[in-house]
Each structure stands twice: as structure tokens, then as C-alpha cells.
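**Student:** Build me a structure from this.
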Amino acid sequence: MTALRNPVLPDAIRNQLARLVRAGFPLLPLGGGEDGKAPLLRAWSGPALGLGRILAPMHRTGSQVYGVRLDGLAVIDCDTDSAELVTAMEARFGPSPVHVKTPRGRHLYYRAAGKVPNLRGEGLPVDIKTGARSYVVGPLSQRPDGGLYIPAKGLLGTDGLPLLRASQATARGDLQGGEAGAIPVGHRHATLVREAIRMIEYVDSAEELAGNLAAVRESLCEDAATMPDSELRAIAAWAWKARLENRLFSGRDSAFPLHRLALDALRGLPNDADAIALYVLLNDMHGHTPGKRFVLDFKAMRASGRTRLSVPRLRAARRALQGAGLVVQVGNHKAGAMHQTFALARLRPGMADAANVATLAPALSGGKSRGEV
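**Tutor:** Modelled structure (predicted):
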């Protein structure tokens, strides 16, 4: 018989959720289905949810279960908590600093590294879960049937997670039919650059990063003696500088630029706060792909929680962005077939002195342009 749900969310789980969200882990509220492991939200595979959108459905349903989305992560999910099985997995994939005991077995946490083997196909009671549309039940969760997810080693969000070693090694070994686990000579530099980017958040200096790369070189690179320390130091110095300049990106744990000319063009408008808010949102969603076309469906944006502005205020903000030349319409509406499409544009230095800028003044005041929808 299913146990009754507790309508009060324990402080330990609430604090855990806040800590993991702060650390950049994408989470989702669970509690649906007979075992309480189904998501409480229909749409959850997009941008990371804020803490409020995770807590609200859990409070509403009395759930004490949440999920850790595996975008950039990989979890070895053992069906049994067998010391021999766990030892075998860590011998094959490398030691994991974070273990969580599940009602049946154990979760071992890693950073994702591409293709993973099918362990079920090898006859092992183990799955490797990874990918933006995958998740596992998070530590400290308690299912409706009383099943607990108990931290058994380390602390998720505090202990740095290593790369899932063997899965990437297998893919590399297949490249040239070489020794399994070896990075071929022609792929060493590019692979160590990617590894430096993955490690950069967990080191305190370029020197420490170079030392970590040296360990990867010795363990995984073919003909390691021909890859000099100077090459590793150069990779580490580049990665460290890129980190200081906010030029490294890792999912939602990343930065994006906003041009001051754009903000200057919007300040002073009657609805400047709304226009700036919409501009920031559009850059967050689309600014990483120059020239990308997108539809502005304000009702869908509100329903997904991306904005709380009303549809009329969002339309006025869009008109302000169009008037300032920051958003341009690139496709027309076609009834029943196509929505209007837009793209972000960039202001050029010195354009304020151009003769045609004065013609933007009526649009900047909030007036409608001809043919506007």
C-alpha cells in the first residue's frame, strides 16, 4: 500500500534544492506515478527551472522527491548495492567521488563524456543514464512508498565530478582501431583542450590545470612522451585566460554579452524597463547564434514561465526593440501556415551620428509601424 504523502517539505530537502540550484545543477520536481518518480511538470527539458518552479509543485502535492537532470552529467545506476559491482564499475569507469544509495542499489555520479556502453547488453544489472532528457532521483529524496536516496559518499555540488573515463576511451579507441582507452596522436591536442574546459571550474590556477592535464596525458594519450609539458602549459594558460574573460560556456552555467549601445538606445523610453528585460531574455535564448530566426509567441513565453509581463506590455517592448533597430522582422505572417519571424540585430559604433537615426524617433516613442501585428 502506498504511504500517505507528507504535506510539509523537510528543511533538509529544501536546503538541498537551494544549494544544488545555486551550484548550477538543473533540477525538476518529481512525485507523479505509482513510485513517485514521474515529473510533476509536462515541459521540463528546456532551460533550467528556478527554485520557485521546483518547490511549488512539490508543496502543492506533498512530494518529497526531486530529480537531477543529466545535461552534462552521467550516472551509473546499479540495480543492487553490491560492493563487488560498485568496485567493478569504478575499476572500469574511474572512481566517483559522489555515491547515493537508492532503495535498490546505488548511483555513481560523473561528468558526461559522449557515447556510453550498453551494460544491460553485457548482462550487467547496470544502466548509464545521461543526456538533457534524462534524470535520476536526487539525494535526500523520499518516495511515497518510503524509499530513500541516501548520500553514501561525497556531496553532490561540492565534490568535483570526474569525466566518465571508459565511455570516451572506447570511442577514441575505435577511431583508429588502436588500444582501447588511448587518445590517438592526431587527436591529443583537441581532446586535452576539451578536457581543460571541463576541468577549469575545479582548479585554482593555470599551474594546477596543467598538472591535471599531465595526468590525462600520461594515462590516456598514445605516445605520451612526444607531447611536451610546454604544450600542456599553453593549453592551461589559454583556458585560464578564457575563464577570466568569461569566454567559456557550459550550459546554463555561462555568460553572454550585452552591448552598452543597445542599453543606451533603450534607456529613457516610457517602457525602457520592459524593453531591456525582453532584450536580455532574447539574447539569453537566441543571442548565441548570429542571425537566428525566431517566433515571438508571447502567450507561450508566459505559459513557460520565461516572463511575467503581460502580452500588451511585451508587444510594446517588441515595438521598442524594433524601433531601436535591436530586433528586425525577417519573415511575414501567413495565416494558418507561418508566424512572423524575427532576429536580433547589433548596433554599430557611431550610428547615433548617422543622418537616418532621427527617423527612428517616432517608433521609439511607442508608435506602431505600418502593417504591425
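**Student:** From here on, just use CA atoms for contacts and neighbour counts.
**Tutor:** Fine.
**Student:** what helices or strands is the longest strand along the chain leaning on?
**Tutor:** Longest strand in the chain by number of residues, with DSSP state E as the criterion: strand 65-78. Using 3 or more C-alpha pairs under 8 Å, 6 or more residues apart in numbering; DSSP states H and E, the elements in contact with strand 65-78 are strand 27-32, strand 106-111, strand 126-137.
**Student:** Figure out which of these is closest to Lys153.
**Tutor:** Lys153 lies closest to strand 106-111 among the helices and strands packed on strand 65-78, at 9.4 Å (C-alpha to C-alpha).
**Student:** The closest one versus strand 126-137: what angle between them?
**Tutor:** Counting by axes from the mean of the first three to the mean of the last three C-alpha atoms, to 10 degrees, strand 106-111 lies at 80 degrees to strand 126-137.
**Student:** Can you tell me which helices and strands strand 106-111 packs against?
**Tutor:** Helices and strands touching strand 106-111, by 3+ C-alpha pairs under 8 Å, 6+ apart, are strand 65-78, strand 99-101.
**Student:** Looking at the helices and strands packed on strand 65-78, which is nearest to Ala237?
**Tutor:** Among the helices and strands packed on strand 65-78, the nearest to Ala237 by C-alpha to C-alpha is strand 106-111 (22.7 Å).
**Student:** any idea how far the nearest residue to Tyr109 once chain neighbours are set aside lies from Arg14?
**Tutor:** Take Tyr109 and drop its neighbours on the chain: the residue closest to it by C-alpha to C-alpha, 6 or more residues apart in numbering is Val75, 4.7 Å away. Val75 sits 23 Å away from Arg14, going by C-alpha to C-alpha, to the nearest Å.
**Student:** same check, this time on Leu192
**Tutor:** According to C-alpha to C-alpha, Leu192 stands 38 Å off from Arg14.
**Student:** tell me the strands in this structure, going along the chain?
**Tutor:** Secondary structure of the chain (DSSP E): strands at 27-32, 38-39, 65-78, 99-101, 106-111, 126-137, 150-153, 294-295, 327-331, 341-344.
**Student:** Throw these into JSON lines and include mean neighbour count, thanks.
**Tutor:** JSON lines is the format used below for the strands of the chain (neighbours: other C-alpha atoms under 10 Å):
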{"stretch": "strand 27-32", "mean neighbour count": "25"}
{"stretch": "strand 38-39", "mean neighbour count": "18"}
{"stretch": "strand 65-78", "mean neighbour count": "24"}
{"stretch": "strand 99-101", "mean neighbour count": "22"}
{"stretch": "strand 106-111", "mean neighbour count": "26"}
{"stretch": "strand 126-137", "mean neighbour count": "19"}
{"stretch": "strand 150-153", "mean neighbour count": "16"}
{"stretch": "strand 294-295", "mean neighbour count": "16"}
{"stretch": "strand 327-331", "mean neighbour count": "16"}
{"stretch": "strand 341-344", "mean neighbour count": "20"}
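**Student:** Next, the structure of the following sequence, for comparison with the previous one:
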Amino acid sequence: MTALRVSTLSEPLRTEMARLKGAGHHLLPLGGVDGNAPLLRAWAGPGLTLGRILAPMHRTGSTTYGVRLDGLAVIDCDEDDSALVAQMEARFGQSPVHVKTPRGRHLYYLAGGVMPNLRSEGLPVDIKTGPRSYVVGPHSLRPDGGFYEPVKGLLGKDALNPLPVPASPVSDPILTGHRHVELVKEAMRMVELVNDAAELQANFAGIRDDWCVDPATMPDSELSGIAGWAWKYRLENRIYRGRDSAFPVQRRALDALRSQAIGTDAIALLVLLEDQHGHHPGKRFPLDFDAMRKAGLLNLSKLRLRAARRTPHAGGRWAVAAGGSASRRISASNLCPYKVASGQRRRGGCATHA
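**Tutor:** Below is the predicted model of the structure:
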């Protein structure tokens, strides 16, 4: 039995892949938990034969493949919103090929020049292009049931329009010495909008090749390291988004506090401390209840706040060090409620965050 006759792949999927290969498009096998990780390491070299693409898909039970974007560009909309699609086509021209993705839409074009960073404009859109980039191909079915449905035209049949080249550069080139820092910034902007670290690294490759000075001196291993670091932060829910950020609170601590006579007040104090200092485990800081009330972060009376502070260990989340002193001055002007002059002792001492 040849790879073309495997029974685990649906007939429409195999037919579409064979048609795209016949039309000259380069494909690659995808798989993994999300169905979008390359199943071959050396996929970015010369075009793979259809047999080499289908064989690993058959072995792993995968029903997803990728379309490599050498010579192509895809406007990847995170939302299948008709107004957003119309906005993109008004700006970049009509796309004759649309593929509906599980959460948005792919608009296909011929590759152009350096493209704008639409994320920096607040749009839920990426432009993907280049031989080291890919998108999940039409008729793919992800393990979670997400389907890539052709809804307009056929890739490899309908003539694609070129993505217009901007009249002038949209941004200055990223100079050597600044590339790593700029990619870290891009990682924080992109990491919650991709499906895995591999997709993030593929986006970095496009930024490096198109925007960075002397891209040949920035190896793939550096891109992989940045992508892995950013993805780890995402999995650990450590992406900071200002006041839109979330922070964890241990349920066991809440359970312990609920059993106390003033447990509700202690829970309020715990949440405030996690908000202000949870990102600095083990930090010592003074509690100034006057400043806390003045800042409007808690409206409990000082008597109730003192009682909440004395709650035994707060479920293991804080301890009180009697007679403690501040190690530095913290100004109330930045809304931090723990204000005391350096070295000054406060009655009741410092709280040490666990």
C-alpha cells in the first residue's frame, strides 16, 4: 500500500493535497496536540513529495497539513468578522481565495514586499509570508474538531492578486544589537494570539528575514529560545497586561480564611496583597493602613484591617514580623499603600509575603 491510499485520511483531504501539489504549491505534514506542529524537522528545504507528506500523517493519525508561503502571503484574521475582512480587502485589495478557519479567516495573495505590523495597530490580524512560514491548509481537520473550510475560490486554481507593497517603509529596520530585544517585545504582543511556540517562532522568522539588518547572523536557535520562553510565560499565566492582567489566588488560602471569624476581611486583604506584591514572593513590606484607605484600595476601618492582618498565617500566604522595618521608601503617589520612611519602625510590623 502506498501513502496515497491510506485509509486514515479522508478522500476530500487527500484530493485537495494532491491538487495543490499538482498546482506547484509546497506542503508540509502537521500534527501534534493542536494539529499545527510540523511532523518533519527539515520541512523548510526543497519541496517534499506527496508521499513524504502523507506518510507521517498516516503514522500519527493526523488530518492537518500546512501550505508553505514561499511566493504567497496570507492575511490571517483571528475573527471571522465580515467588517474586518472588508477592511482588509479595502486596504490590500480583493482576495479571490478565502478559507474559513476555526476562529477566523485566511485571505490568500501573492507575496509583496515588507508588510505592516497590523497587531501594533490594534487589529487582530497577522500577515504571514516567506518560505519559513506556513498556514494550515484547506480541508484540514484539527484534533479539537476545528475545520479549515474553503468558502471562496480555490487555491491553485484562481489567480491570486499581489499584496500591494507599501509606498514607503512602515518602520525603520531593526538594527543589529537591538534585534533580540525587539523580538522579545513582539513575543509579548503575539504569544496569546498563536496556537503554539512553533507558530510563534515561524512569525519571528518572518520578522527577522524582512525587518532585521543582517538576518543571516541571527540563528534559528535564538528565535526558538525566545519563542519557548514566551510560550512558557503564557502557559504559566504570567503575561502582564497592566490592569487587564489576572493573578492567581490559592483556593486553599481562601478555604483557611473562610473558617476564621473575620475571614471576609482577611480575604479582602489577601487579594490586595496578591495584587500589589504577588509578583515578588518573599518580599517584606510595611502595612500602612492610613495610606491604604487614602488610596481607596480598601474601605475597611483600621480596626478591621488590623484584625485581618492578625489572622493566623492567612492560610500560609503571609506572616507578620513584629517590629519589622521597611527597607525602602514607597510613595503613595504611585497608588502603593505601603508607605513608611526607610528604617522607620511601625507598630504592628511588616508583612512578609509568602
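**Student:** Got a TM-score for the pair?
**Tutor:** The TM-score (TM-score structural alignment, normalised by the length of structure 2) is 0.46; 167 aligned residues with a C-alpha RMSD of 1.9 Å.
**Student:** quick one on the thing from earlier: report the angle between the longest strand of structure 1 and strand 106-111.
**Tutor:** 90 degrees.
**Student:** just to revisit the earlier point, ok, the residue nearest to Tyr109 of structure 1 touching Val100?
**Tutor:** No. Using C-alpha atoms under 8 Å, Val75 of structure 1 makes no contact with Val100, being 10.2 Å away.
**Student:** which residues do these two both contact?
**Tutor:** Between them, Val75 of structure 1 and Val100 share these contacting residues under C-alpha atoms under 8 Å, 6 or more residues apart in numbering: His107, Leu108.
**Student:** Can you list the buried residues in the longest strand along structure 2?
**Tutor:** With DSSP E applied, the strand covering the greatest number of residues in structure 2 is identified as strand 64-77. Residues of strand 64-77 of structure 2 classed as buried: 64-70, 72-77 (neighbour count, 16 or more other C-alpha atoms under 10 Å).
**Student:** Include distance to Arg19 of structure 2 when you put those into CSV, please.
**Tutor:** Listed next are those as CSV, based on distance: C-alpha to C-alpha, whole Å:
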residue, distance to Arg19 of structure 2
Thr64, 15
Tyr65, 13
Gly66, 14
Val67, 12
Arg68, 15
Leu69, 17
Asp70, 18
Leu72, 17
Ala73, 19
Val74, 19
Ile75, 22
Asp76, 23
Cys77, 25
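**Student:** Among those, pick out the one closest to Pro29 of structure 2, please.
**Tutor:** For those, the nearest to Pro29 of structure 2 is Tyr65 (4.6 Å; C-alpha to C-alpha).
**Student:** Does the closest one touch Leu30 like I think?
**Tutor:** Yes. Between Tyr65 of structure 2 and Leu30 there is a contact under C-alpha under 8 Å: 4.7 Å.
**Student:** How much space separates the residue nearest to Tyr109 of structure 1 from His99 of structure 1?
**Tutor:** Val75 of structure 1 is 10 Å from His99 of structure 1, by C-alpha to C-alpha.
**Student:** shared neighbours of these two, anything?
**Tutor:** Common contact partners of Val75 of structure 1 and His99 (C-alpha under 8 Å, 6+ apart): His107, Leu108, Tyr109.
**Student:** Next, format these as JSON lines and append distance to Phe298 of structure 1.
**Tutor:** JSON lines is the format used below for the shared contacts of Val75 and His99 of structure 1 (distance: C-alpha to C-alpha, whole Å):
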{"residue": "His107", "distance to Phe298 of structure 1": "40"}
{"residue": "Leu108", "distance to Phe298 of structure 1": "41"}
{"residue": "Tyr109", "distance to Phe298 of structure 1": "38"}
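**Student:** Could I get the full set of strands for the stretch 151-300 of structure 2?
**Tutor:** Secondary structure of the stretch 151-300 of structure 2 (DSSP state E, counting those that start in this stretch): strands located at 284-286.
**Student:** If you count contacts, what does the strand or helix carrying Arg52 of structure 2 end up packed against?
**Tutor:** Using DSSP states H and E, Arg52 of structure 2 sits within helix 50-60. With contacts taken as 3+ C-alpha pairs under 8 Å, 6+ apart, helix 50-60 of structure 2 sits against helix 11-22, strand 27-31.
**Student:** so where do the helices sit in structure 1?
**Tutor:** In structure 1, the segments counted as helices under DSSP state H are 11-22, 51-61, 83-93, 165-176, 188-199, 206-220, 229-244, 260-266, 272-286, 298-303, 311-323, 361-364.
**Student:** List the buried residues of the fourth one.
**Tutor:** Neighbour counts over helix 165-176 of structure 1 (16+ other C-alpha under 10 Å) mark Arg165, Ala166, Ser167, Gln168, Ala169, Thr170, Ala171, Arg172, Gly173 as buried.
**Student:** Over to the first one?
**Tutor:** Judged by neighbour count (16+ other C-alpha under 10 Å), helix 11-22 of structure 1 contains these buried residues: Ile13, Gln16, Leu17, Arg19, Leu20, Val21.
**Student:** could these go into JSON lines alongside distance to Gly131 of structure 1?
**Tutor:** Formatted as JSON lines, the buried residues of helix 11-22 of structure 1 follow (distance: C-alpha to C-alpha, whole Å):
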{"residue": "Ile13", "distance to Gly131 of structure 1": "24"}
{"residue": "Gln16", "distance to Gly131 of structure 1": "22"}
{"residue": "Leu17", "distance to Gly131 of structure 1": "20"}
{"residue": "Arg19", "distance to Gly131 of structure 1": "22"}
{"residue": "Leu20", "distance to Gly131 of structure 1": "18"}
{"residue": "Val21", "distance to Gly131 of structure 1": "18"}
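**Student:** So which of those residues is the closest to Leu220 of structure 1?
**Tutor:** Proximity of those to Leu220 of structure 1 (C-alpha to C-alpha) peaks at Leu20, which lies at 31.5 Å.
**Student:** buried stuff in the helix holding Arg52 of structure 2?
**Tutor:** Neighbour-count burial for helix 50-60 of structure 2 flags Leu50, Ile53, Leu54, Ala55, Pro56, Met57, His58 (criterion: 16+ other C-alpha under 10 Å).
**Student:** What is the most widely separated pair among those residues?
**Tutor:** Between any two of the buried residues of helix 50-60 of structure 2, the greatest separation by C-alpha to C-alpha is 12.2 Å, found for Leu50 and His58.
**Student:** just to revisit the earlier point, closest one to Met301 of structure 1 among the helices and strands packed on strand 65-78 of structure 1?
**Tutor:** If you check each of those against Met301 of structure 1 by C-alpha to C-alpha, strand 27-32 wins as the nearest, at 18.9 Å.
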